[in-house]
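>>> Got a predicted model here, sequence first, then my questions.
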Amino acid sequence: MLSPVRALLVGVALIVVTNAVVLGGVAYNRRGEPESSLRLTERELQMRNWGWAENENSSIDLYLRWRVSETDTLDKDYYYGGAYRRNFELDAQKLRRFGFDVSGDLESEEVRRRLQFQPAKMAWVVLEQDGPAYQKVLARAIQGRDVAEVAAAANAHADSKDRLEYASNNLENEQRRESRLFVVQIAAEEAGLRALYPDRRMYAIVRGAIKLSVEGDAGRRHLSAYIDGIDVDAIRVPHTYREIVEPFAQPREHNGCCDPRYMATVNFGQRLEPWIAELALMK
């Protein structure tokens, strides 16, 4: 058994080694030019833990608020990270490439349970900031407002006016408040992704996790996958910029309720881990 003094020395040595490894990883991640660099605002970077000021840990984290793009491999909806689940319609061959076991009869409850309880698998996730995916959603909101406007002009019924008000508010939120950061691709391998998305100021490649899901009713069941999270969810605010976001510790009515108050340059390094390079108030 170690003596108290030796045990203390071992403990101190472990702390020193651990800190050295962590700092070494940070230094390597930030070495050279960033792998990508995105310009985000509070629309995409938000405080989620409003009680941080009362916690012993006084650090401030901002969280990436991402959405899933509507593409040929997705259903017709999208979601905010952590809020709703929407599935990637991937065939069995693609799901196997992620490491999923997709064998068995989907009509069997036992098989479905086994498939869906498989551990999450690592995936490469492409994030797009203020690009075609956002423009597509914005165009859809404009079209929805225009359709509702025509209907309200032709029909004075209260329902038509309510639909117009809803569509107008939805458009305003898309234009001014909702996140423009979209997941536009998931892949089992990183190779070739950067060639497909070369603009490093619009696209960031990060690691994430996906899980298997069985969708559909009896006789029409099929396999799909959904994002179980991304590795870079929380980004620590450097002490240099703490004063900028500290006054915003009180919760807002809800996400997307108000205009953004700050903007930031977020760099992704050699290990695809993000850090805040710049942060300032919106003018």
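Thanks, I have the structure now. Residues are numbered from 1 along each chain as shown.
>>> switch to C-alpha atoms for all contacts and neighbour counts from now on
OK.
>>> got the buried residues for stretch 173-181?
For stretch 173-181, burial by neighbour count (16 or more other Cα atoms under 10 Å) applies to 173-175, 177-181.
>>> Of those, which belong to helices?
Among the buried residues of stretch 173-181, the ones falling in helices (DSSP state H) are 173-175.
>>> which one among the residues you listed gets closest to residue 227?
Looking at those and their distance to residue 227, the nearest is residue 174, at 22.9 Å (Cα to Cα).
>>> this is the comparison structure:
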Amino acid sequence: MKKYLIIGLTILLGTNLVVLGGVAYNRMGTPTAQLTLTERELSLPYTRGEYQENSGISLSINWRIPSKEGADYLPYNARTIDISKEELSTLGFDLDNNEDNYWRESKELYWVFEFDGDLHKAEIAKAEAHYQKAVAAFNEQADDTTKRRKKESKASLAREKNSNSRLFFIKASADYDSLAREYAKQSNILIVAGLAKPYYNSSDKSYHLRLQHLSVRNIMIPLEYTDILSTLARPDGRDANPPRYSVTVSWGNRLEPRVVDLVELKG
């Protein structure tokens, strides 16, 4: 019995050392990225019950894909990108059997995001154009339909300016170093790992890449900052209120996030 107890304790100790070693390695050296995000990009849990215990609060990373060129304004698009067969092969996917979508495995890739940059400015411009189009339609023919569309597009524009996420997906790659070199001079770039899966559309013989989820989807808030968040409820998705907190996040050598600071934002 004593023998098994010693073995169990040894395994537990070894596991803890591996975990702590990984945390230490992630924090070593210069961060791969450091951004000050807000409630727009880091969302509260859906229910308070998820953070009433003394385990801290976990915020989910809220990111987007830009609207397609020439397409109508859509604040949150499907997380699927158009891609060629050659590009998918470069990413490391085996596409010998095009039709076998169900069994094709997901693959962890490096994803590049732009924070609060040109992509977000472009979305604001599209939302503004969408609103102006609705206003023109209402002025030309005022009825319940055009009135509703004008109201909805105005609300969409307000959300784009005040509450929608400003973290936009740019591209994916199997090579982290090439991405790091390409975006080395841009301070608003984040490179992290995420799971993706290829998809083949037999009807038009096109290839697509589904961006399934980030490898690390949530950021744990240390207990020292939880008082700021503990009384807040997750806002309604239709609200256009400005964010109530900002979080400075650092990503280390393992591309894992850790909170550096959290500040309450006064309206």
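Thanks, I have it. Bear in mind that the values here come from a model prediction, so they are computed numbers and not experimental data.
>>> After superposition, what's the TM-score here?
With the length set by TM-score structural alignment, normalised by the length of the second structure, the two chains reach a TM-score of 0.89; 265 aligned residues with a Cα RMSD of 2.4 Å.
>>> possible to save the buried residues of stretch 173-181 of the first structure as a markdown table with distance to residue 157 of the first structure?
Converted to a markdown table, these look like this (distance: Cα to Cα, whole Å):
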| residue | distance to residue 157 of the first structure |
| --- | --- |
| 173 | 25 |
| 174 | 26 |
| 175 | 28 |
| 177 | 30 |
| 178 | 30 |
| 179 | 33 |
| 180 | 34 |
| 181 | 37 |
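>>> pull the longest strand from the second structure.
strand 189-201 (DSSP state E).
>>> and the very next helix or strand once past that one, how far from the first structure on average?
Under the assignment DSSP states H and E, the closest C-terminal helix or strand after strand 189-201 of the second structure is strand 206-214. Taking mean Cα distance after the TM-score superposition for the first structure, the mean distance separating strand 206-214 of the second structure from the aligned residues in the first structure is 1.3 Å.
>>> which residue numbers in the first structure go with strand 206-214 of the second structure?
Mapping strand 206-214 of the second structure onto the first structure (TM-score structural alignment) gives residues 222-230.
>>> ok so, going back, from the ones in helices among the buried residues of stretch 173-181 of the first structure, pick the one nearest residue 69 of the first structure.
Closest approach to residue 69 of the first structure among those (Cα to Cα): residue 174, at 14.1 Å.
>>> so that closest one touches residue 139, yeah?
No - using Cα atoms under 8 Å, residue 174 of the first structure is not in contact with residue 139; the gap is 9.7 Å.
>>> residues touching the nearest residue to residue 238 of the first structure once chain neighbours are set aside, list them.
Leaving aside its sequence neighbours, residue 238 of the first structure sits nearest to residue 276 (Cα to Cα, 6 or more residues apart in numbering; 7.1 Å). Applying Cα atoms under 8 Å, 6 or more residues apart in numbering to residue 276 of the first structure gives the contacts 235-238, 264-267.
>>> What is the aligned counterpart of residue 276 of the first structure in the second structure?
Residue pairing (TM-score structural alignment): residue 276 of the first structure is matched to residue 259 of the second structure.
>>> residues near the aligned partner of residue 172 of the second structure in the first structure, how many?
Counting by TM-score structural alignment, residue 172 of the second structure lines up with residue 186 in the first structure. Per other Cα atoms under 10 Å, the neighbour tally for residue 186 of the first structure reads 22.
>>> What of residue 50 of the first structure?
Count around residue 50 of the first structure with other Cα under 10 Å applied: 13.
>>> sec struct for it, please.
coil (DSSP: H, G, I helix; E, B strand; the rest coil).
>>> In this structure it contacts residue 247, no?
No - with contact defined as Cα under 8 Å, residue 50 of the first structure does not count as touching residue 247 (11.4 Å).
>>> if we can go back for a sec, just the element for the match of residue 276 of the first structure, please.
Per DSSP H and E: strand 257-264 holds residue 259 of the second structure.
>>> The equivalent of residue 197 of the second structure over in the first structure: neighbour count?
Alignment note: residue 197 of the second structure maps to residue 211 in the first structure; criterion TM-score structural alignment. For residue 211 of the first structure, the neighbour count with other Cα under 10 Å is 23.
>>> what's residue 211 of the first structure in contact with, if anything?
116, 118-121, 225-228.
>>> go on, residue 38 of the first structure?
Residue 38 of the first structure makes contacts with 129, 200-204, 265-267, as judged by Cα under 8 Å, 6+ apart.
>>> And these, which is closest to residue 61 of the first structure?
Distance to residue 61 of the first structure across the contacts of residue 38 of the first structure (Cα to Cα) is lowest for residue 266, with 13.0 Å.
>>> which residue lines up with that closest one in the second structure?
Under the alignment by TM-score structural alignment, residue 266 of the first structure pairs with residue 249 in the second structure.
>>> Confirm that match sits in a strand?
Yes - residue state for residue 249 of the second structure (three-state DSSP) corresponds to a strand.
>>> I'd say it and residue 255 touch.
No - Residue 249 of the second structure is not in contact with residue 255 according to Cα under 8 Å; the separation is 11.4 Å.
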